[in-house]
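> With the sequence up front, the predicted model follows.
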Amino acid sequence: MKHTKQMSESIRLGIILAMSGGFMDAYSYIERDHVFANAQTGNILLFGVHLSQGEFKLALSYFFPVFAFMLGIALAEYVRSKNIEILHWRQLSVLIEAVILLGVSFFPLTLNLPANALTSFACGIQVESFRKIRGNGIATTMCIGNMRTATQNMFHFFHKKDREYLKKALLYYGIICCFVIGAILGNIFCQHFQEKAILCCSVLLFVAFIFMFVDYERAAASVDTK
């Protein structure tokens, strides 16, 4: 099980997933009626605001992505429980996520509600399937937890002069930067390709799917030589 764990915790996989996370949020916000794909706290807040103002249609446009996000988490857990032999469950999860976003690219702007729900569904799969990088609990679809942990480790570095804290802090800050890069790419692609921009994110996830095979082989070879 050791090499299986390492397969889904490599830094380069984390970089790709963080970029895809930032891309999805930028895409849904810029191109799909200012709804967040990942930031469900923002969606819940706006759901409550519009609900209080009697704007029920707008409120639902924020509720369904939240509900779909939860369904994505549930699906990831279901895939995990099936113990599929052909693929590792995380590989299957990222493949499903890539296919879903591929489908979203064919939704016209008149169908933003189901498009946002599906995008959040994919984000739910990702946030549940990939929780660690090199043994550190890191989210690739949101930043607030990463920011807290990064700053905490940076404080301990300055306080205790232990370079391990610095390494962890830089890892967390690096993932946040990758998320920002994904958001920048999302904005650029949205300007040029509109609703089709999400295809770029789908490609990133297909690359992540392929990298997981490579990381699996490297980790397995490392275990064999010990």
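On my side now, so go ahead. Numbering: from 1, shown residues only.
> CA atoms for contacts and neighbours, from now on please.
Fine.
> Just to check, R134 is in contact with Q6?
Yes. Using C-alpha atoms under 8 Å, R134 is in contact with Q6, at 7.2 Å.
> More neighbours: which of those two?
Shown here are R134 and Q6; by other C-alpha atoms under 10 Å, Q6 has more neighbours (19 against 16).
> Comparison target below:
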Amino acid sequence: MGLRSRPESLAVASLLAATGGFVDAHTFLARGGVLAGAQTGNIILLAAAAGGGDVAKALSHVPSIFAFMVGVLLTEVMAGDRVRRLLRRPVRVVLLLQVVVLVAVGFIPRAPDISVTNSLTGAAVAFAAAMQFSVFRSVRGLSYTSTFASGNLRSFIEATYRWVRGRGGPTGGRQAGDLGAVLLSFVAGAVIGGFATDAWGVRAIWVAPVVLLAVLALLVVETRRLERA
């Protein structure tokens, strides 16, 4: 099953989705057209560049794809009994690790689009995105993704259709609303990421750790409330 958080509140899921959209927009604009969380996009861009004979451009996407795989693998390792005995709150550790990675990336100067610097920077951000993708998967009982939008868009359309047709049950409207909120948060994060990158360059990435720290604070508050209940 891997390392997963308990079902997130809508506030936590929306903030995570906004972070996912923000980071992807930022890395695409500031780090040579490499995507952080949407690895489908990286694979397509790699294949298109390779098909067009641009080997250097194709290879620039490889580190991000590989780092994403490593991030997913690490969350699986952290789900093991030995690690969980050492880490009382592994989900919080994942968030703090993301914060450290994203803060560090903001200190790396902007480089030419096709460069070792951009490839490694994109890989670091993809690693952080992979951990977020692997750990946070459920909002109030609904499956969702916080680092890309395709699955959420499909789920939103399905939930809305069931609700309109009267097949969603008593929570049908809420489910459609939750998925719609997550989708809008992702889009809003991407838009803000574009504006922030244009204004602040590579340092715009520091917006994401601030949001993740807010997520961490919300998780701490929600956990304490549940433990007292």
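Yep, that arrived. Keep in mind that this is a model prediction, so the values were computed, not measured.
> TM-score them against each other, please.
For this chain pair, the superposition-based TM-score is 0.91 by TM-score structural alignment, normalised by the length of the first structure; 218 aligned residues with a C-alpha RMSD of 1.6 Å.
> could you pull out the strands for the first structure?
Residue ranges of the strands in the first structure, as given by DSSP state E, are 132-133, 136-137.
> The first one vs the second structure, average distance?
In this case it means strand 132-133 of the first structure. Strand 132-133 of the first structure differs from its equivalent in the second structure by a mean of 0.7 Å after superposition (mean C-alpha distance after the TM-score superposition for the first structure).
> ok, longest helix in the second structure?
helix 172-200 (DSSP state H).
> Pull up the aligned stretch in the first structure for that one.
With TM-score structural alignment applied, helix 172-200 of the second structure matches the range 165-193 in the first structure.
> re earlier: A219 of the first structure: which of the strands of the first structure is closest?
strand 132-133 (14.3 Å; C-alpha to C-alpha).
> Not counting its own residues, what contacts the closest one?
Defining contact as C-alpha atoms under 8 Å, 6 or more residues apart in numbering, one finds that strand 132-133 of the first structure is touched by S8, E9, S10, I11, G14, I138, A139.
> so where in the second structure does that strand end up aligned?
Using TM-score structural alignment, strand 132-133 of the first structure pairs with 138-139 in the second structure.
> ok, average deviation of the match of helix 172-200 of the second structure from the second structure?
Relative to the second structure, stretch 165-193 of the first structure is 1.0 Å off (mean C-alpha distance after the TM-score superposition for the first structure).
> Could I get the buried residue list for that stretch?
In terms of neighbour count (16 or more other C-alpha atoms under 10 Å), stretch 165-193 of the first structure has its buried residues at 165-166, 168-190.
> ok, now stretch 143-158 of the second structure?
Those would be Y144, T145, S146, T147, F148, A149, N152, L153, S155, F156, for stretch 143-158 of the second structure by 16+ other C-alpha under 10 Å.
> Isn't the last one up against L184?
To tie it back to what came earlier, the one meant is F156 of the second structure. No. F156 of the second structure is beyond contact range of L184, at 11.0 Å (criterion: C-alpha under 8 Å).
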